[in-house]
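> predicted model and sequence follow; I will ask about them next.
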Amino acid sequence: MGKCKYCGQDAGFFRSKHDECEKKHRQGLAAIKQIISSCFVLKEDFYLKDREIKQIAQTSFIDSATLNHEMCSAFDEAIEGYLNDGVINSEEEKIVARFIQYSGLSQTTLNANKSLEKVLQSKVLQDILAGNVPAPRITIAGDFPFLLSKTEHLVWLFRNITLHQQKVQREYVGRSRGVSVRVMKGVYYRTGGFKGHPVETTVMQRVGTGSVCFTDKYIYFASPEKSLKIPYSKILSVESYSNGIGLQKDGANDKPIFLEGINSWFAYNVIANYKE
């Protein structure tokens, strides 16, 4: 007899759960997430819902690890909701701080999907929008491969960002489909085998992986393969993607670049405000 993974009772031959237990478990998870989400939206104290949350968890077979996972999910969605309305305001900051205290979750856990990082980046954007010198609110560990001027101020530092640069590739198409043969003296190849024509395509070619530094004047990139220093005033266009940003610099020989792994929401807003 198999045992139900939720209630621990016999579940029947070749079964690991009761359907009713699984349904109760899922409903409990949904209810807890709804409570936490409502606290974020309505600015209510999480501690006032603590007894209700614990009771639901107990009766819905929800262990502490699963509960923590659900709270992190609610936290991620709440931060996205706050940022969709603009930068996080002071009242929302208090709710975020209260949740961190209530949940007891580590910063590493809460930042698994970069949500905690986005909260700090929102504070930086507030400084920029207000015309103040931004406080980066980060601790730099390891090497800092950039030499900033005395009048420059650090905004943010990203690690492990991959630089791609546009490159034109040429290939020949339309050639006859035949076997490859070794070139030999005295062997004749018919002209029909040389009817291919060149076609040019543009691709984004990986250049290297390194660090990206945003200051109030420049964007820097440094890797063993390549280094860049781009003034905001020289940026013609910015394209925002889910996994990074694309930049086109003002210059006859400058090819479009793509910074993969960077927070496009934050980067786009920094560039847009310093370019004005």
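On my side now, so go ahead.
> rest of the way, CA atoms for contacts and neighbours
Will do.
> quick one: the helices in the stretch 101-250 of the chain?
107-110, 115-129 (DSSP state H, counting those that start in this stretch).
> tell me the SS of Thr66?
helix (DSSP: H, G, I helix; E, B strand; the rest coil).
> same question for Leu259.
Here Leu259 takes the strand state, with states given by three-state DSSP.
> surely it is in contact with Asn160?
No. Assessed by C-alpha atoms under 8 Å, Leu259 is found out of contact with Asn160, at 10.2 Å.
> neighbour count winner among the two?
Taking other C-alpha atoms under 10 Å, Leu259 and Asn160 do not tie; Leu259 has more neighbours (22 against 14).
> returning to that earlier point: need the winner for burial among the helices of the stretch 101-250 of the chain.
When you average the neighbours per residue for each of the helices of the stretch 101-250 of the chain (mean count of other C-alpha atoms under 10 Å), helix 115-129 leads with a mean of 19.
> against that first model, consider the following:
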Amino acid sequence: MATCKYCGQSAGLFSRAHKACEEKHDRGVKGMGDLMRRYFGDSVSAADLKAKIERNRLPYFLSEYDIADAAIIALSAYGETLHRPYGQNVLPKIKAFLSSISVPYSRLNQKGDLDKLGQKLFQGYVVDFFAKGVPLSQIRISTDSVTSVLPLSQQKKDEAYYNVLNKAADKFMSNGSLSDNEQQLIESYTGSLGIALNCLPMQYQSESLARIGQAMVLKDLQQGILPKNPLTVPVMLGRGECALWVYDNVTMFQEKIVREYQGGSRGMSYRICKGITYRTGSFKGRPVERSSMDKVGVGSLVITNKHFFFHCPTASVKIPYSKLVGVTPYSDGLEVHKEEAKPKRTVFQGFDAWFVMNVLNQVNNL
């Protein structure tokens, strides 16, 4: 005989729950959800919420999972109603709620629901740096109050900081140019957080942010100075050399020339003895060259004030600007022409060549 999963009594041969128990449980789950929504609607106090949860837990067969599911739904709905500027009671309300329901934080955040709410609040305070000019030192007081209630990993915090930076970049570049004040804001923000625009993690890169970073590098070069924050790159730089930008996932191709002879022969063969043959006649042929663009590898292209550096697991290539006789830009890369006795085509693919072409125009003035 099976037992009822709610009351634990015999439920019959083929049943896992009494119908009455199941209906009662469903009413309890619905009532729990309504109670939590009323709490966030300010019609139920934290003390009443806690008392009613404890009073209804056993009579309505409510498990910790039932309470957790209802809490996640209520918190998510509450999060959707929050908009900047956040009221002073938002975090105390969430903190009191989490304390009242007595469910482990890890269970509530099993699918990242609390991380999502925490990031929204964290990011909302960080936005005030660009929206209201609030210093990051003051903003950290607010973000610390968020993480004291809704703990976030460093990765989640970084995501929030980068998301705000990308939104600011999109707004600043919407008219196609960057004002001096906007540049100062970007520099102050990135400087305080230790963010290098010319070497961003791939998941945080955006077209607007790249354009801003490149524009700032070019402004420095126009004034005859190198960037203040040098990059750490996987290649050895020379004295007075500075890495300006790093492109990831760049494919390098290099021309390969194969020479072979084509032609034919004619004449006669005479057998002298076993294993020895004498042949008369002549061979007429001509050398033929075939070229192809062979893939060298996929890696990082480092742009410095003196060289192109390409680095991948199978190859490292350095091309001095002083050895260039020409550069052909493409929509997705560029081809460099080197001063060599037997020049071979070299192509880098996987980036916008606009910045590189401007760098080459400026480095000659340094």
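Good, I have the coordinates. In this text the structure is predicted, and so the values were computed from the model without any measurement.
> dump the helices of the stretch 101-250 of structure 1 into JSON lines; add distance to Gly28 of structure 1 as well.
JSON lines is the format used below for the helices of the stretch 101-250 of structure 1 (distance: least, C-alpha to C-alpha, whole Å):
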{"stretch": "helix 107-110", "distance to Gly28 of structure 1": "22"}
{"stretch": "helix 115-129", "distance to Gly28 of structure 1": "24"}
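> Glu44 of structure 1: which of those helices is closest?
helix 115-129 (19.0 Å; C-alpha to C-alpha).
> which secondary structure elements does the one helix or strand Leu83 of structure 1 maps to sit against?
Here Leu83 of structure 1, judged by DSSP states H and E, is contained in helix 64-84. Here helix 64-84 of structure 1 touches helix 19-42, helix 90-103, helix 107-110, helix 115-129, going by 3 or more C-alpha pairs under 8 Å, 6 or more residues apart in numbering; DSSP states H and E.
> in a markdown table: those helices, plus distance to Asp76 of structure 1.
Formatted as a markdown table, these follow (distance: least, C-alpha to C-alpha, whole Å):
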| stretch | distance to Asp76 of structure 1 |
| --- | --- |
| helix 19-42 | 10 |
| helix 90-103 | 11 |
| helix 107-110 | 8 |
| helix 115-129 | 6 |
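> now the strands for the stretch 101-250 of structure 1?
154-173, 197-215, 218-222, 227-231, 235-241, 244-249 (DSSP state E, counting those that start in this stretch).
> doesn't Phe46 make contact with Cys39 of structure 1?
Yes. Counting by C-alpha under 8 Å, Cys39 of structure 1 does reach Phe46; the two are 6.4 Å apart.
> to Cys21 of structure 1, which of the helices of the stretch 101-250 of structure 1 lies closest?
It is, among those and with distance given as C-alpha to C-alpha, helix 107-110, at 28.2 Å.
> which residues does the closest one contact?
Cys72, Phe75, Leu116 (C-alpha atoms under 8 Å, 6 or more residues apart in numbering).
> need these in a markdown table (columns: distance to Phe221 of structure 1).
Formatted as a markdown table, the contacts of helix 107-110 of structure 1 follow (distance: C-alpha to C-alpha, whole Å):
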| residue | distance to Phe221 of structure 1 |
| --- | --- |
| Cys72 | 32 |
| Phe75 | 32 |
| Leu116 | 24 |
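> okay, now the aligned residue in structure 1 for Ile72 of structure 2: neighbour count?
With TM-score structural alignment as the criterion, Ile72 of structure 2 lines up with His18 in structure 1. Neighbour count of His18 of structure 1, defined by other C-alpha under 10 Å: 19.
> and His18 of structure 1, how far is that from Gly28 of structure 1?
15 Å (C-alpha to C-alpha, to the nearest Å).
> repeat for Gly246 of structure 1
Shown here: Gly246 of structure 1 relative to Gly28 of structure 1, a distance of 43 Å by C-alpha to C-alpha.
> can you check Ala222 of structure 1 too?
48 Å.
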